[in-house]
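> one predicted model, sequence on top.
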Amino acid sequence: MREEESTMNRRVFLTTTAAGAATFAFPAVLRAQSKDPIRIGFPAPLTGPFSAIAADMKQGAELAVDELNAKGGILGRKVEVLIRDDQLKPQVGAQRTQELIEKEGCQFIVGGLAAHVQMAINEQTKKAKVLFISTSQSDEISAKPDTSPITFHEALNPTITSRVVGKWVMENLGKKWWIVYADYAWGKQNNMVLSETNKKHGGTVLGNTPYPLGSAEFSAHLPKIQAAKPEVLVSCTPGADNIAFLKQVKSFGMHQQMKIAQPLHWISVAKQGGPELYQDIYGGMNFYWELQDGNPDVKRYVDSFQKKFGTPPGEYGVYAYSAILEVARGSELAKTT
């Protein structure tokens, strides 16, 4: 195939996502049309502290594939999603992605649920010239040097989330904060943006406490935070760490001494923790199923999800569902896979 014939127009694909345009070489995607299934690789942390969120993403992806195949697939070809456990480790995420592309013939990669892992996934997809749609919050994934003409981002990012939630916390809960954050890309990004937002609105951050992701032991830090008497304890503790953090904070009686806020609520995690644990915990949300009351598309999605899985959808499952459908829309518009 000549070079000019292996060039796909990004404007064609991005028409489906209302984004910009550029022309780029995309040889791994432009294959001769056949009736073989279109394979979409999906690395996600099925084990570890993000397992509940990853399970929601897995369900969203599976629902999207079911809907596509019920309508004839993509360009008449059946769609398969191959979900692999990246163990929330960058090196494993990179390895799984490489295997999905080289050994299992995936034409697209969707997924990733932690900023540091999705960047490792992205390095592999860029190297192989395979389109990647990230489904996790990250600032770097859509900025140089990590972004690329074939790197797409389905989720919000920490800057958007923490600016909005931080401003609301300043206006409604208090201006003296203490921030506890997971010491990896997502946590660091939120800590930085929250601290900047607090300062911009005339507040004071009394302290910032990092901790290793997945090592959810906070009791040694809590007496110092109590002694500082913040008006708001801001938690950037994702996944199962969030449950452990809130249990320890409440065991110290801190929920009666200060407000507790966090950039995000994770529906699947809150289901595990239970309503009592999450009572009076303030946070932002990417999606909530009651949006169906005012949006017919959301209602259709929620109804389909509940019919298939017997439970309302979470917010990260929506990212996965949407990303799979974007692969289909882009392929149909470009008339190629």
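Arrived safely, thanks for sending. Because the structure is a prediction, the values reported are computed rather than measured. Numbering: from 1, shown residues only.

> drop to CA atoms for contacts and neighbour counts, all remaining ones
Noted.

> check the gap between the closest residue to residue 52 other than its chain neighbours and residue 145 for me.
Leaving out its chain neighbours, the residue that sits closest to residue 52 by Cα to Cα, 6 or more residues apart in numbering is residue 268, at 5.8 Å. With distances taken as Cα to Cα, to the nearest Å, residue 268 is found 32 Å from residue 145.

> can you get me a residue count around the residue nearest to residue 52?
23 (other Cα atoms under 10 Å).

> so it sits against residue 56, correct?
Yes. The pair residue 268 and residue 56 passes the contact test of Cα atoms under 8 Å, sitting 7.0 Å apart.

> for the two, list the residues in contact with both.
Common neighbours of residue 268 and residue 56, counting by Cα atoms under 8 Å, 6 or more residues apart in numbering, are residue 314.

> what are the boundaries of the strands in the stretch 201-337 of the chain?
204-211, 232-236, 259-264, 281-284 (DSSP state E, counting those that start in this stretch).

> tell me which other helices or strands the third one touches.
Pointing back at strand 259-264 there. Applying 3 or more Cα pairs under 8 Å, 6 or more residues apart in numbering; DSSP states H and E, one finds that strand 259-264 contacts helix 158-172, strand 232-236, strand 281-284.

> touching that strand from outside, list them.
Under the criterion Cα under 8 Å, 6+ apart, residues 161-162, 165-166, 169, 173, 190, 231-236, 280-286 lie in contact with strand 259-264.

> this is the other structure I want to compare:
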Amino acid sequence: MNPKDVMTVSRRTLLKGAALGTVAGLAAPAFLRTAQAQEAAIKIGFPVPISGPYSTEAQDQVRCAEIAIAMFNDAGGLKGRKAELLVRDDKLNPGEAATRALELIEKDKVNFLCGSLSAAVQLSVNQVAKQRGVIYNSISQSDSINEISDFSKYTFHEALNPHMTAGAVGRYVFPKFGKRVAYLIADYAYGHEMARGFRRVGKEFGVEEVLEIKHPLGQTDFSTLFPRIQAAKPDVLVVCNFGRDQLNTVKQATDFGLKQQMRIACPVLLFSQRLAGGAGPFEGVIGGANYYWGLEDKFPSAKRLNDAYRAKNKNAVPTDYGALGFAGIYALLEGVKKAGGTDPDAVIAALETLKYDAYKGEEYFRKCDHQAVQSVLVVESKPQAQVKSEYDVFNIVDTQPGEDKFLRSCQELGHS
């Protein structure tokens, strides 16, 4: 076949032959292989617990992640190459999460992974990702994921971590409300790491720990624990749990009268659970947050996210953990744009030098451990008399700025 014959082969024949690896006995031309690679979707696997006790938060993470994908695609993608989100239910189970992550990599051929909503689950996903050289951006709180034993160059952590979150809340709460502290702790990694963060910052203020009670994930009745807490006479009850556990704890503590005797603080005060529980049970409860929709008055990026969310969700606003779904995908795709492609080493290099404003001002990944350095909000739940609209539920009472000094040092984490 002479060069003229090659040029007269139709595009349809070329594409059909390329799928078989030949065109009339010839290998697919290099220009065609390059074009196919450029046209392939940028696939991001998104394992989150869309069923189970954290389903409310996880489902909003999916909604917000889809907004980040749509923004990227609507802006033209990467030279016309569009992104695709592949959602999987990890069922809040490390084994299930590992299976889904492996499936996404091996079967679906994803370029990246993002997601998870449990300290233990994200470590499971991270193990699979780093073994197979796939970049993973976690959107759940964890201290361990940045430590040298779990970290790899493929590991990124968009979420806050317990050291940052508990530190911000503790610095606000302990000087104002007293030094006698009781802990109610969900008995798994999230609860343990959050309590460790409070204890660490508590040493700065001479905090006296008067009681620790652990409870299993998914407990529904907390009332049997309250007499012990009352007997310990704390100034502050620190509630280190999440999702429906947080809702049940706060509602039952209010019914039991605990708030008349002590202040309640949570490392993460969830917008979704406050909406579910109402103003009365949550009144006066203080906690940390990565995001609150009211930031739109200060940051154009917050308004951008809120407006996109409102347009797709009947004028509702994104939750705090939902916003992490947006930011996790947004950061990956900003890295892809800066790298000019999806090669893992190129994207890693891009992310390590990236300055990005997803939803609340500038963030960046610290190079040694790939932790997103960002602000932490301290919020207090409003009484009903101050609530002006359905979603007007928190006052931002303090903001810890995004600075390295609020993170554990690279040396402490084991990085040279």
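Received the coordinates, thanks. As the structure is a computational prediction, the values presented were derived from the model and not from experiment.

> possible to save the helices and strands packed on strand 259-264 of structure 1 as TSV with distance to residue 179 of structure 1?
Below are these laid out as TSV (distance: least, Cα to Cα, whole Å):
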stretch	distance to residue 179 of structure 1
helix 158-172	11
strand 232-236	5
strand 281-284	14
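
> so for the residue opposite residue 288 of structure 1 in structure 2 once aligned, what's the nearest residue that isn't a sequence neighbour?
Using TM-score structural alignment, the equivalent of residue 288 of structure 1 in structure 2 is residue 292. Nearest non-adjacent residue to residue 292 of structure 2, counting by Cα to Cα, 6+ apart: residue 320, 6.0 Å away.

> then residue 49 of structure 1?
Leaving out its chain neighbours, the residue that sits closest to residue 49 of structure 1 by Cα to Cα, 6+ apart is residue 240, at 4.7 Å.

> what does residue 113 of structure 2 correspond to in structure 1?
So, by TM-score structural alignment, residue 113 of structure 2 is matched to residue 109.

> its match: which element?
Using DSSP states H and E, residue 109 of structure 1 maps to strand 108-111.

> who are the packing partners of the following helix or strand past that strand?
Per DSSP H and E, strand 108-111 of structure 1 leads on to helix 115-128 as the next helix or strand towards the C-terminus. In terms of contacts (3+ Cα pairs under 8 Å, 6+ apart), helix 115-128 of structure 1 is packed against helix 90-102, strand 131-134, helix 185-200.

> coming back round to it: the match of residue 113 of structure 2 against residue 126, yeah?
No. If you go by Cα under 8 Å, residue 109 of structure 1 and residue 126 don't touch, sitting 10.8 Å apart.

> the more surrounded of those two?
The residue with more neighbours, out of residue 109 of structure 1 and residue 126, is residue 109; 29 against 17, by other Cα under 10 Å.

> how about the more buried one, what does it touch?
Contacts of residue 109 of structure 1 by Cα under 8 Å, 6+ apart are 40-43, 97, 125, 130-133.

> next one: residue 189 of structure 2
Residue 189 of structure 2 makes contacts with 119-120, 142, as judged by Cα under 8 Å, 6+ apart.

> turn these into CSV, columns for neighbour count.
Converted to CSV, the contacts of residue 189 of structure 2 look like this (neighbours: other Cα atoms under 10 Å):
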residue, neighbour count
119, 25
120, 22
142, 25
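
> can you list the residues you listed in JSON lines and add distance to residue 306 of structure 2?
Output for the contacts of residue 189 of structure 2, formatted as JSON lines (distance: Cα to Cα, whole Å):
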{"residue": "119", "distance to residue 306 of structure 2": "27"}
{"residue": "120", "distance to residue 306 of structure 2": "30"}
{"residue": "142", "distance to residue 306 of structure 2": "26"}
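
> of those residues, closest to residue 313 of structure 2?
residue 119 (28.6 Å; Cα to Cα).

> might one say that that closest one is in contact with residue 146?
No. Using Cα under 8 Å as the test, residue 119 of structure 2 is too far from residue 146 to be in contact (11.5 Å).
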